[in-house]
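Student: Here is the input, now give the coordinates:
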Amino acid sequence: MHLHLVLPGLLWPGAQTADPAAGLALPALERLLGHARVRAAAASSAEHWLLRHFGLDPQAVSAAALRRLGEELPAGRADAGWLCADPVNLRFAREHLILADAATLAITAEEAAALVATLNETFADIGRFEAPTPERWYLLPNTPAQARFVPLAEAVGRPVARCLPEGEDARDWQRLANEAQVVLHNHPVNRAREDAGQPLVNSLWLWGNGTAPEGARAPLAVVQAATPETRGLVRAAGVEPQAPAPLLTAPTLTVLETLARPALHLDLDGWRNALVALERDWCAPLLEALRAGRLKTLQISAPGERATLELGVAARDLWKFWQRPRSLDALHKTLP
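Tutor: Model (predicted):
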């Protein structure tokens, strides 16, 4: 049996943080790291790494179409044309306007429905908005966008002025974003949030346009995934994704993204908690499966902004008694 485990966020992105995993009891992970063949490849976002491994061009395919295909919606197609129109908060920090995504906003389903209804009334000539979840919104424009947008993950915590759309109709989309800010800022939902001391849902982040994801191919017949982005990618390859679980019945690709969000937001406590859960729920069971021979080979890929870590360990490697456990912090110190 073979498992390819993809762990975006395993590498803590802040190189200035010394020993981010210090003090954590991670014996199974350290044993796996100690016995694995380790290679550090070029840095990559998890999204681009996955698209390439499914045979798609990260610079061309529509992330919005893939993510919407992965939502818990009635079955549909991964059509091009969709944009992600995610709710965000913009605030001034010193002289810059900084973006915070919906993960920090605690938007309720009722708030999202009210805000999207007003957007549809106000911008009916632009297209149709929808909100399958309070955190993830979409726009199907009447005229497909010809701009190049910055993905939300690359804009979080960064000055917005450096992340504006570019291209043929970029000014039109920036104008829509500005007009949407006015509508959202004056909405009763945001007046109530302001009275309650909550951050405002005061802007939309448009991104994710591109070509239809045609020709996607799953690397393995069984794929486990939990987030809508990855579930949509798997469905585009003609495979129905399964929920992540360390109990395998066939060679499996598992994309486990529990570390990705705290790493993106530089939430060190959240990342450490997710690392403890990874040790308990995955590393310890997989190490035992290797020892018992139920799992023959384990491959781990950890794409990140510092490097992409590639590790391989086989059941027979555990007999190499001279190889000692290796801490994650020690591994961090070998990276640029």
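Student: Please count neighbours and contacts with C-alpha atoms only from this point.
Tutor: Will do.
Student: How far does stretch 115-135 stretch from one end to the other?
Tutor: Its first and final residues considered, stretch 115-135 spans 12 Å by Cα to Cα, to the nearest Å.
Student: hmm, I was thinking of stretch 102-115
Tutor: End-to-end span of stretch 102-115 (Cα to Cα): 14 Å.
Student: Give me the contact list for that stretch.
Tutor: 86-89, 131, 133-135, 184, 187, 189, 198-201 (Cα atoms under 8 Å, 6 or more residues apart in numbering).
Student: Asp86 should be in a helix, yeah?
Tutor: No. Using DSSP: H, G, I helix; E, B strand; the rest coil, the secondary structure at Asp86 is strand, not a helix.
Student: re earlier: sitting in strands, which of the contacts of stretch 102-115 do you find?
Tutor: Asp86, Pro87, Val88, Asn89 (DSSP state E).
Student: closest to Val223 among the residues you listed?
Tutor: Val223 lies nearest to Asp86 out of the ones in strands among the contacts of stretch 102-115, by Cα to Cα, at 26.9 Å.
Student: Now do the helices in the stretch 1-150 of the chain.
Tutor: For the stretch 1-150 of the chain, the helices defined by DSSP state H, counting those that start in this stretch cover 27-35, 46-53, 63-69, 109-122.
Student: next one: the stretch 151-300 of the chain
Tutor: Assigned by DSSP H, counting those that start in this stretch, the helices in the stretch 151-300 of the chain fall at 152-155, 170-185, 188-195, 228-236, 260-264, 268-278, 284-292.
Student: Would you do the same for the sequence below? I want to compare the two.
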Amino acid sequence: MNTLPMPEFSAERALIVPFAAADDDACRQALAGLALPALQAVLTEWSTPGPVRGDAYSRNAPHEHALAAALGWDARPDGLLPLAAWHAGVIDRPCAWLHLCHWTVGMEQVSLQAMDPASVPPDQSRALLAALAPLAAEDGLTLVWEQPTRWRAEGEPLRHLPWPSLDRVAQRRLDGWLPDGAAHPAARPLLRLLNEAQMLFYTHPVHDERAAQGLPAINGLWIDGCGTLQPHEAPQGTPPQLTDALRRPALHGDWAAWRDAWQTLDREAIAPRLRHPRPGPITLCGESHWQTWAPPSTPTHATLLAGRWRQTLRRLWRPARPANVATVLQSL
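Tutor: Here you go, the predicted model:
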């Protein structure tokens, strides 16, 4: 049974749903017979411009691209969506997130697990940040504590540094995901910082403290959300709501919990939109693609996707064809 806390959803806000499906046989089996009556009504009654096609190996995940489009950001190279800067409201200064992680090194592979926020006391996180900050400063980076499992880095080395999203690599082998320092010279100091963090964290008192508490080791970091937010892209208005209800069970392959989370999401976030006079649109995101649905009667729903998409969507937006939920989700 799903025990993840559900946030309060606003039916007026655009809703972006990451991890709506995954390219996994167990996920496809979980979709069989999954009853999502509110989502079925949306797919049948609302309008869509069709899917926005992507790549399962892009550095940024589909839900990150969907958020950037909804916010009207300028086009950027893959891996350079300034999510950290946008979240903090930092303008014209390069930023990135540093996520506390557990790296597992095997005989032939290295994999990465994101830390559960509940397992990282703030004092431990702050102690590790204080220890790493001087080394980061040598590379021109300032570290800012945001959450127990996530810090923000600011500095020029992050301005042109494409890096894969944590949502791309969590619970996976890192083969092919780590930037190549030879091809991307800007990545070299950051790769060195990751190595220094591993050595520093291993010898830090927090390591022994967590071992004594039976907690998983914090033995590394992952960088993402790199880039610079331009002044005309500053946060304004009410942003879309990006729910993480499906994220944890999807990343851990817990498809029973994922099904439960989907049913709760359908009941608490999607069903109220069917009764609301001015509901916000819904965007579903898989591993490669994303697709948006909005009420056909809403005259301004095409403005959800700004910039170069706007005129195209106004021409192509069309009523959705009735479709089975599982079929649509598998297509993402």
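Student: What residue in structure 2 is paired with Ala237 of structure 1?
Tutor: By TM-score structural alignment, Ala237 of structure 1 lines up with Pro235 in structure 2.
Student: quick one: which of the helices of the stretch 1-150 of structure 1 is nearest Trp207 of structure 1?
Tutor: helix 63-69 (7.4 Å).
Student: contacting residues around the match of Ala237 of structure 1?
Tutor: Each residue near Pro235 of structure 2 by Cα under 8 Å, 6+ apart is listed here: Trp86, Gly89.
Student: Try it again at 10 Å.
Tutor: Residues near Pro235 of structure 2 by Cα atoms under 10 Å, 6 or more residues apart in numbering: Leu71, Ala85, Trp86, His87, Ala88, Gly89, Val90, Ile91, Leu229.
Student: still contacting in structure 1, which of those?
Tutor: Compared against structure 1 with both residues aligned by TM-score structural alignment, their matches' Cα atoms under 10 Å, the contacts of Pro235 of structure 2 retain none of their contacts.
Student: now these: which count as buried?
Tutor: Neighbour counting with 16 or more other Cα atoms under 10 Å marks Leu71, Ala85, Trp86, Val90, Ile91, Leu229 as buried within these.
Student: now for the fifth one: what does it line up with in structure 1?
Tutor: Ile91 of structure 2 maps onto Ala78 of structure 1 when the alignment is built from TM-score structural alignment.
Student: any idea how far the residue lying closest to His184 of structure 2 once chain neighbours are set aside is from Arg76 of structure 2?
Tutor: The shortest distance from His184 of structure 2 to any non-neighbouring residue, by Cα to Cα, 6 or more residues apart in numbering, is to Leu161 (7.9 Å). Counting by Cα to Cα, the gap between Leu161 of structure 2 and Arg76 of structure 2 amounts to 12 Å.
Student: hey, what's in contact with both of those two?
Tutor: Shared contacts of Leu161 of structure 2 and Arg76, counting by Cα under 10 Å, 6+ apart, come down to Gly227.
Student: For Trp12 of structure 1, which non-adjacent residue is closest in space?
Tutor: Leaving out its chain neighbours, the residue that sits closest to Trp12 of structure 1 by Cα to Cα, 6+ apart is Ala263, at 6.2 Å.
Student: What count of nearby residues applies to the one you found?
Tutor: Counted by other Cα atoms under 10 Å, the residues lying close to Ala263 of structure 1 total 22.
Student: circling back to that earlier point, take the buried ones among the contacts of Pro235 of structure 2 and write them to TSV, including distance to Thr283 of structure 2.
Tutor: Shown next, in TSV, are those (distance: Cα to Cα, whole Å):
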residue	distance to Thr283 of structure 2
Leu71	13
Ala85	23
Trp86	20
Val90	26
Ile91	27
Leu229	23
